[in-house]
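Undergrad: sequence and predicted structure are below.
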Amino acid sequence: MTQGTTDLAAERDRVLAELKALEDPRIRAVNQKHGDDHAVNLTELRAIAKRLKARPDLARELWAEGGTAARLLAILLLRPSHCALEELDAMLRQAGTPKVHDWLVNYLALKGPHREQLRERWFADPDPVIASAGWALTSDRVVKSPEGIDQSALLDRIEAEMTDAPERLQWAMNTCLAQIGITNPALRARARDIGERLGVLRDYPTPPNCTSPFAPIWIDEMVRRAGTR
């Protein structure tokens, strides 16, 4: 083992000890209700990342440890340009918890040079968790660069599959449904109709002053806001 490797391992261990010291069982209890298991306040975790700055070498060491807090920190220490396509694909399959999955997609895959290749690969994956990442990237395409995306075909898939899809995939499909309705006037009525008939997330508890994720309400509200600008 070289001196550099030894120093990096020692730094990794110090950071892991710092994360361990920040664990709060009350935070873990709240997160477990949402399928996550980390016990570190995310503001404190972000403060560590801000101090360490971009560190792909340390990030990969932390990711290899496998803990949720360590992997969240690893994502913050990486930049999209640091990650090859195959590395990001492997990381998504190792993500384990919803928060790690979401951060990986939004902070690295979505902003990196491989986003379209990953979108196509993940969208077609038989694993519904991996497919949900593909749908998330597809929703981004619908909003930002819809050219070349067959939105009618997406609505066909959503209409046929969303009701029985597992939760994470269902949520991602519903987001895509809403974004099509919001951004594509020609398909807005069909998107609203699909949302009404399927009823997915119709009764989702929504805090005051927040927009319901039920697609028809979401579509109408965002269109209304755009019309008042």
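TA: That came through fine.

Undergrad: going forward, measure contacts and count neighbours with C-alpha atoms only.
TA: Fine.

Undergrad: by residue count, tell me the biggest helix in this structure.
TA: Longest helix of the chain, by residue count under DSSP state H: helix 3-21.

Undergrad: please enumerate residues in contact with it?
TA: By C-alpha atoms under 8 Å, 6 or more residues apart in numbering, the list of residues contacting helix 3-21 from outside reads 40, 45, 57-58, 61-62, 69-70.

Undergrad: cool, and stretch 189-209?
TA: For stretch 189-209, using C-alpha under 8 Å, 6+ apart, the contacting residues are 155, 159, 162-163, 174, 177-178, 180-181, 212-216, 219.

Undergrad: buried residues of it, list them for me.
TA: For stretch 189-209, burial by neighbour count (16 or more other C-alpha atoms under 10 Å) applies to 190-195, 200-201.

Undergrad: same deal with stretch 9-17?
TA: Under the neighbour-count criterion of 16+ other C-alpha under 10 Å, stretch 9-17 has 12, 15-16 buried.

Undergrad: now swap in stretch 38-51 and tell me
TA: Using 16+ other C-alpha under 10 Å as the burial criterion, the residues of stretch 38-51 that qualify are 38-40, 45, 48-49.

Undergrad: want to try TSV for the residues you listed, with secondary structure as columns?
TA: Compiled in TSV, the buried residues of stretch 38-51 are given as follows (DSSP: H, G, I helix; E, B strand; the rest coil):
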residue	secondary structure
His38	coil
Ala39	coil
Val40	coil
Leu45	helix
Ile48	helix
Ala49	helix
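
Undergrad: ok, structure two:
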Amino acid sequence: MTETTVADVMAELAALEDPRIREVNEKHGDDHGVNLGKLRAIAKRLKTQQDLARRLWDSGDSAARLLALLICRPKAFTRDELDVMLREAGTPKVHDWLVNYVVKKSPYAEELRLAWFADPDPVVASAGWALTVERVSKQPDGLDLGGLLDDIEAEMKDAPARLQWAMNHCLAQVGIEHAEFRARAIDIGERLEVLKDYPTPPNCTSPFAPIWIAEMVRRGGR
């Protein structure tokens, strides 16, 4: 891909900028105003283009980076590239898409999970916890679930927001997926009261772990 193509894509993204969308996104820490449905439509048209994806990522623009994550080949990135990308992701949406759309599909996912889980940067650590949620759900063999609950019980209450959210998700997932730990997970959630008062729209499940666990267990007939 040539720089002209990159410039064309950047111009297309700029034309989609909507101040109202930006205003909403900025309340959540994101710094772009592009409708994500329209962004996905561009990605569908462009299809997979790894070189273009790298160039868009290197622009530093959040909308361009989100598009890059949709058109890249996840397995084409090295472990070190993914580590650098996570640390420079910046905004929550770019961070989340990188973890969910790229890192989870990478052959380095488990290696990075272990490295990020113990990282002193709470934003990086939150990615380690997000990958741990995936393991809790899909590949729990080898995980110390009791140890995870110990860590959550000791650290979640005072953790920075993004790390706290990821740890809370892990707490809920342990309770949902593993009946033998369900009572303890609910007890931890009730005592710590993390996200207990989080505003939840009608017909949505509260992120407060005891309610989240009970609702998902009810739906799944567990």
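TA: Cool, got the structure. Given the structure is predicted, the values throughout are model-derived calculations rather than measurements.

Undergrad: quick revisit: ok, the contacts of stretch 189-209 of the first structure vs Leu78 of the first structure, which is closest?
TA: Asn174 (29.5 Å; C-alpha to C-alpha).

Undergrad: the residue in the second structure that Asp37 of the first structure lines up against in helix, strand or coil?
TA: Correspondence of Asp37 of the first structure to the second structure, assessed by TM-score structural alignment: Asp31. Following three-state DSSP, the label given to Asp31 of the second structure is coil.

Undergrad: from Leu67 of the second structure, how far out is Asp31 of the second structure?
TA: Spatial separation of Asp31 of the second structure from Leu67 of the second structure under the definition C-alpha to C-alpha, to the nearest Å is 14 Å.

Undergrad: which one's more surrounded, the two?
TA: Higher neighbour count among Asp31 of the second structure and Leu67: Leu67, with 26 against 20, using other C-alpha atoms under 10 Å.

Undergrad: my guess is the more buried one contacts Arg40. True?
TA: Yes. Counting by C-alpha atoms under 8 Å, Leu67 of the second structure does reach Arg40; the two are 7.4 Å apart.

Undergrad: hang on, the earlier thing: of the buried residues of stretch 38-51 of the first structure, which is the nearest to Arg225 of the first structure?
TA: Ranked by distance to Arg225 of the first structure (C-alpha to C-alpha), the buried residues of stretch 38-51 of the first structure are led by Leu45 at 34.5 Å.

Undergrad: wait, what's in contact with the closest residue to the closest one other than its chain neighbours?
TA: Beyond its immediate neighbours in the sequence, the residue positioned closest to Leu45 of the first structure (C-alpha to C-alpha, 6 or more residues apart in numbering) is Leu73, lying 6.6 Å away. By C-alpha under 8 Å, 6+ apart, Leu73 of the first structure lies in contact with 45-46, 48-49, 59, 62.

Undergrad: how many neighbouring residues does the counterpart of Thr48 of the second structure in the first structure have?
TA: Thr48 of the second structure maps onto Ala54 in the first structure, with residues paired by TM-score structural alignment. Other residues within reach of Ala54 of the first structure, judged by other C-alpha under 10 Å, total 17.

Undergrad: so Ala54 of the first structure is in contact with Pro80, correct?
TA: No. With contacts defined as C-alpha under 8 Å, Ala54 of the first structure does not count as touching Pro80, sitting 10.7 Å away.

Undergrad: map Trp129 of the second structure across to the first structure for me.
TA: Residue-level alignment of Trp129 of the second structure against the first structure, with TM-score structural alignment as criterion, gives Trp135.
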